[in-house]
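Engineer: Sequence first, predicted coordinates after that:
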Amino acid sequence: MLLYKFLSRVFLFVVPFYSVESVFKHEVKPDCAASEKECSFDFHVNYITSMVSYNLSTGEGYPVFIRNGTFFKKCSSDVVSIARPFAEIPLTYEEMEDVVTADGNYKFMYSINKQFPAPTIVVDENQKVKVRIHNDLVNEAVTFHWHGMFQKETPWMDGVSMLTQCPILPGQTFTYEFIASPRGTHWYHSHHGAMRTSGLAGALIVLPRQKTERYDIPKVANDVVLMVQEWNSKMSDAQLVNIQKWYMLSFSQNLDTDNCVTTKRNYDGTISTLAEPYNNALVNGKTRYFSEQYSERQRLLPLEVFNISSNTYNRFRLINSGMTGSFRISIDSHKLLLIASDGVDLVPVEIDFLIINPGETYDVILYANSIAGNYWIRVETTVVMDVHFNPIQQNVSFAQLHYKEADDELPKSEERKCSVIEPCVMANCQWSPDSMARIEPSVKCLSIADLKASSISRMLNPVSIPDSPDDFQEIFLNFHFTGNGVKRARPAVNAIHYKSPPTPLLISPDIVKDKSIVCNNEHMENCGEYCQCTHVVKLETKKTTQLVLIAENGLQTGTSHPVHLHGNRFQVLKIGHAVLNKTTGFVQDANQDIQFSQNFSKAKWRDSTWRNGNVPDLKIENPPLKDTVVVPNRGYVVVRLQTDNPGFWLLHCHLETHMNIGMAVVLQVGELYEMPELPSHFPKCSNFHLDSVSLPLSNSIKPDGTL
């Protein structure tokens, strides 16, 4: 079977700005010298089509296909004939390297500098980063969120459309400038509409300054990015969001069909969030099919290959840039040393499997101590049952780990076999241990709350303990589906469906006083039974802030939600799971620690002695720091943070199909006067209504058309 091995090219972006067209690189190498105060990038947002070879010099594109194991491009023929209107020319190695193959289908999509995934940014901690965005699209506006960056003193660079800035319209240029902090594995993606899994997402790596590197982990020979996402070649992200919004998911495979798509279930019987129909995951934009039911083209696609040498340590920076899917990642015949999550160092722990959800990042180290050869990197879905609770086979996608000492060939390795004598360890389990034990009895499950912050992280970020009740604020936020007697339930927070304001709050902050636009669960009088507004919750600065994140619909079925916070991160102090059926181990009822109002818009601790931060079993000593955490269905997560970054910061479900329909809330941190002053000449936008009185009268227009 044909196997393509691709070498990544390295391009440096330096001041002045310039544009580079190149293939995606998974190696982590600095784009600028550590001595440079500023690192600049020039990004052109444009359209591409997968499985097309582009000649940037001539401005031509050539569809790519496979015949008898060889990749060809279709080119316009100089001699046009009915029998052969185009020429078929084999692709060179260099041309094939530039083709975005994805799943082998032709899909109209987005890109940055013709790359997919988008270019990797690698800078040093506290460097100033400048990214000039050229919107070369015809129809779509864009913005970019720098996921994991605090944006202290620069909240207008957070990149949330109609919250922190106006959209960048077609033909416009906008320059993002911010300080690269904190360090670690982060990423960036579009934050206007639904576009990120169709091409607008890339890695953002912030390296530690010299002499501040970790001393408790091995020095690595290779440092690489592994981005994973689901892929739908038939529909765009916006189409999938619209299909969910109008409750047409059953027909998402084809609207003109009698074959309906059914949902599937996770380990605890809850509904999977993975959008159906699902075929394969992409690893750094690549995948391959092995079943004979797929075309030759799809069965000969290039895999993403990671080259390593024997007896070396290798760091993998894992990023789930997907729209809806959680994945279980493992590498055959190799243990993984888990060392960080969301850019924050953890006490190292050896694992076999890792669950990664949309929005999350994890860092692992692999020691190349197996027999030199080729090994599968497995990306499995977390769905294990059909809608009727019958066991099903998990879908597996692949990348390849290749030892340089071995021949180039497809792996023949097998997945790790877990047993009671030699149990496997799975990190970041979001399901109850009791549910997991019934499906995977030989797997030890570690939730994110079981992981520990490293000693340095703990020293730099101690858990805030309030001196008095006046120094403490606690907010309950329910990420759930809700509707009314007429409209079916849709994504919301505290029964409010988020709607963007007519002008960005950061640009026109006084709009928060307008109750016809902004509301929260204390002020819903103008919102109606099906409440849709710009949902804003106000927090005081410099206080110990405890957020209780919940996922409760009052229904037997439901999903978990990966919740992401902009402008800060939080310590995960406790996870409370749902009540399980004692016979099946499936979710049966809501966790009883929390009491809800009738429409689930408000919540409080059922036991009043738990208030003011007195919740039992909080992990105060060394909890992990995160900016994205999964809230289990019918359960809750207690997180704590310091509100020391004034601004308007979005808190939302990182499933695009949920966020874009309303599962988001704005945290207003501080008073308006505490927020940094907006730069002069910052772009503004708002509604416009022309006063009819000011229109010129028709009889005042002269015959030559002048007034």
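Structural biologist: Yep, it's here.

Engineer: okay, CA-based contacts and neighbour counts for the rest of this
Structural biologist: OK.

Engineer: Pull the number of nearby residues for the nearest residue to T609 once chain neighbours are set aside.
Structural biologist: On the basis of C-alpha to C-alpha, 6 or more residues apart in numbering, the spatially nearest residue to T609 that is not a chain neighbour turns out to be V615, at 7.9 Å. Using other C-alpha atoms under 10 Å, V615 has 16 neighbouring residues.

Engineer: same check, this time on N139
Structural biologist: 9.

Engineer: so A238 touches G193, yeah?
Structural biologist: Yes. With contacts counted by C-alpha atoms under 8 Å, A238 reaches G193, the gap being 7.2 Å.

Engineer: Pasting the second one now:
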Amino acid sequence: MKIFTAIPLCFVFKLITSSFHNVVEPNCDRTKTVCEYNWTVNYIQTMVYNPPSGTGTRYPIVPVNGTLHARTDCGSNNFYRTVDDLQDSIITGDGETRMAFAINSQIPGPSLVVYEGQQIVIHVKNDLWMEGISFHWHGLPQKGTPYMDGVPRVSQCPINPGETFTYRFTARPRGTFWYHSHLGTQRSDGLAGAFIILEHSSLKTKKRSRQPYASEFVFLLSDWFPFGSATADKWAAWDINRFSDNLKGEKCFEVKRTYDYAEIGQRGIQTPVINAKGRRYEKDGSTYYPYIPLEVFVVKQGGRYRFRIISIAAMNAYRVSIDNHELRVVAVDGTEVEEEQAESVILHSAERIDVEIQANAPVGNYWIRMEDMAAKDTNEVDSDSPDSSTSCDFQDCTSVCTCTHILNLKLGNVIQFVLINYEPTGFGRAHPVHMHGHRFHVMKIGFPEYDTKTGNLTRMNPDIKCNTLECNRAEWADELWSYGNVPGMNVDNPPIKDTIIVPWGGYVVIRIVADNPGYWYFHCHIELHNVDGMALVLQEGNRTQMPTLPNNFRTCGDFVLNDNGNDVLFGDGLLTDSTDSTDTDDKSNRADQNRTYIIALTVFLCISMVTNIILSSSCLQKGIGRLIHLLSNLLQIQRRIDL
């Protein structure tokens, strides 16, 4: 059974205000060379009234006779006011309360809409209590600024709580992109938003073939979890997400599969959302909260509109369609393409597809539908995934390795990658693979063999010969294909993308020119797979060929205390078999100074006593006694100092 959400497309004449503005409008004037923004990352609660100032009383949002109200007190019906008056201060999500992360108290994050060639300056303050953060600008090559790519522990240190980090880079090229945190699973908990780079008139390279649109819309689609995405990912990694009712139920979720029999997972989709608005659905298609507002796109009859659809999903692929409207695909992953008519489009995690529609239907509301790709259910369960580790240098990688894999690329070379997705155990799935630092040419996609009646995969693509069970020592089955001599390559007009779907049982051939020195992350964009280590690092050029880091750019890494074999206890413990030379030197210096003071004092007192003796011989006997007593006291003080 397919689970879908539907969003209304309304033919009306007034734009209704909401907490997230889905209309594409530049937020930096075309004449400016620098666009500057201030972001504060903070916690936020869904289904709670959040004061626009960020301070003040918050109120839970509750349904009353089918509409939402803010409750101001316990045990009474004294409601503050209806939600229609509070839209700018509420994030509904799927209708459940849960903690999330926000940028300037917004989910999705504020859209960046700028012009190509402008300098972007974003001051990010981490106002969280205990989580580090970072931001990656998905699809931007960051040529010349690899240290602004936003991958923690690859291009920068995480921004720790209380710290501020300034990103600065050039907005290039034009197209539909997005940004998201690249630390853990934070992008699925609110830290993501649209990044639209518009064509600048001074940078036009060819005559514009399309007339201006009546309006353009930001369309962020995602899956939404009733709890933090870190919990969802760990449940999947630990193979316990199949248990229902938050692990307490007697029944288990059944494995969902796509039309080619590739797996989706035990849970599939529960809450697909558009611009962080949706309704939680159950297996029978019912929803818990029919009163939760959905995203609305307002158009006028007869107008032509562009929807910039961006998948920020953690796990799932979606089919998107609009009732009674054909879609015309005009761009993919930020690059314009030859126009194609379509009834629907399918997006995997991190992909973007720009479509335009002609609003020629009768005035009314039309559903925008998001469907998962589920075709049938089975009772199989997932297998364990390897954990991450560090260096690959001293590991035997004939089987599965758990290490940080770095590929060295020589500057100026044309690099061809063959991405293989062979999973012979029957529990595979397509993988959306994203390359940082480049937009690559897709030269060829090799699909597996399918049953023409059922659509199920019947055989892995025979072009690849796997020499291990994991297929990590693969080669072409035909030796004549080696060294780039692969037939069927599109060398005339290969698509340009930054995220490519590698089909289960098949492969993809892509090419880049190694012209962007730096360290670039290359990984699966399914969130669980990325945090489990389905990634590597491309080192493009040597260190001397990479751009110089800005002054005072903070670096990070491991700290291991080396005590040189001495047995040392720190803090209030005792020092054994070791001495602190600095502490000893300080004590010795203080003792020498005290000895000098005692000697000077002794000399002074002796002179004084002698003078008194000379002036008063009658007191001679008494003076000698005092002098002896004083010298005895001074010797005792000296002895204590030496100890």
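Structural biologist: Yep, that arrived. Keep in mind the model is a prediction, meaning the values are calculated, not measured.

Engineer: Kindly state which residue of structure 2 is aligned to the residue nearest to T609 of structure 1.
Structural biologist: Here V615 of structure 1 is matched to V486 in structure 2, going by TM-score structural alignment.

Engineer: Next up, identify which helix or strand that match is on.
Structural biologist: Of the helices and strands defined by DSSP states H and E, none includes V486 of structure 2.

Engineer: Identify the residues contacting L536 of structure 2.
Structural biologist: Going by C-alpha atoms under 8 Å, 6 or more residues apart in numbering, L536 of structure 2 touches 404-407, 521-523.

Engineer: 6 Å - rerun?
Structural biologist: Applying C-alpha atoms under 6 Å, 6 or more residues apart in numbering, we find L536 of structure 2 in contact with 405-406, 522.

Engineer: Which position in structure 1 pairs with it?
Structural biologist: In structure 1, the residue paired with L536 of structure 2 according to TM-score structural alignment is V665.

Engineer: Relative to E338 of structure 2, how far out is the counterpart of D216 of structure 1 in structure 2?
Structural biologist: Counting by TM-score structural alignment, D216 of structure 1 lines up with S209 in structure 2. To E338 of structure 2, S209 of structure 2 is 12 Å away according to C-alpha to C-alpha, to the nearest Å.

Engineer: So what touches stretch 242-262 of structure 1?
Structural biologist: P277.

Engineer: show me where the stretch 201-350 of structure 2 has strands.
Structural biologist: With DSSP state E, counting those that start in this stretch, the ranges of strands along the stretch 201-350 of structure 2 come out as 215-223, 255-257, 263-265, 272-274, 277-278, 297-299, 304-311, 318-322, 327-332, 335-342, 345-347.

Engineer: Nearest to C471 of structure 2, out of those strands?
Structural biologist: With C-alpha to C-alpha, the closest approach to C471 of structure 2 among those belongs to strand 263-265: 19.3 Å.

Engineer: For the closest one, which helices and strands make contact with it?
Structural biologist: Identification of packing neighbours for strand 263-265 of structure 2 by 3 or more C-alpha pairs under 6 Å, 6 or more residues apart in numbering; DSSP states H and E yields strand 255-257.

Engineer: Mean distance of the strand it packs on to its aligned residues in structure 1, please.
Structural biologist: For strand 255-257 of structure 2, the mean deviation from structure 1 after alignment is 1.0 Å (mean C-alpha distance after the TM-score superposition for structure 1).

Engineer: Can you check which part of structure 1 that strand sits on?
Structural biologist: Using TM-score structural alignment, strand 255-257 of structure 2 pairs with 263-265 in structure 1.

Engineer: and what of stretch 112-119 of structure 2?
Structural biologist: Using TM-score structural alignment, stretch 112-119 of structure 2 pairs with 121-128 in structure 1.

Engineer: end to end, how far does that stretch reach?
Structural biologist: Using C-alpha to C-alpha, one end of stretch 121-128 of structure 1 lies 12 Å from the other.

Engineer: Then stretch 653-660 of structure 1?
Structural biologist: 9 Å.

Engineer: for stretch 511-526 of structure 2, same thing?
Structural biologist: End-to-end for stretch 511-526 of structure 2, by C-alpha to C-alpha: 22 Å.

Engineer: which residues in the stretch 101-250 of structure 2 form helices?
Structural biologist: Using DSSP state H, counting those that start in this stretch, the helices of the stretch 101-250 of structure 2 run over residues 229-237.

Engineer: any idea how far the nearest residue to E282 of structure 2 once chain neighbours are set aside lies from L220 of structure 2?
Structural biologist: Nearest residue to E282 of structure 2, sequence neighbours excluded (C-alpha to C-alpha, 6+ apart): Q270, at 6.6 Å. Remark: distance between Q270 of structure 2 and L220 of structure 2 (C-alpha to C-alpha) = 17 Å.

Engineer: ok, now D372 of structure 2?
Structural biologist: D372 of structure 2 sits 16 Å away from L220 of structure 2, going by C-alpha to C-alpha.

Engineer: again with L247 of structure 2
Structural biologist: Counting by C-alpha to C-alpha, the gap from L247 of structure 2 to L220 of structure 2 is 30 Å.

Engineer: Counterpart of Y521 of structure 2 over in structure 1?
Structural biologist: Taking TM-score structural alignment, Y521 of structure 2 has L650 as its aligned residue in structure 1.

Engineer: What is the end-to-end distance of stretch 388-402 of structure 1?
Structural biologist: One end of stretch 388-402 of structure 1 to the other measures 40 Å (C-alpha to C-alpha).

Engineer: What of stretch 208-217 of structure 1?
Structural biologist: Start-to-end span of stretch 208-217 of structure 1 (C-alpha to C-alpha) is 14 Å.

Engineer: Next: stretch 179-192 of structure 1.
Structural biologist: With C-alpha to C-alpha as the measure, stretch 179-192 of structure 1 spans 22 Å from end to end.

Engineer: residues contacting the closest residue to A118 of structure 1 other than its chain neighbours?
Structural biologist: In this structure, A118 of structure 1 finds its nearest non-sequential neighbour in G202, 4.5 Å apart by C-alpha to C-alpha, 6+ apart. Contacts for G202 of structure 1 (C-alpha under 6 Å, 6+ apart) come out as 117-120, 187-188.
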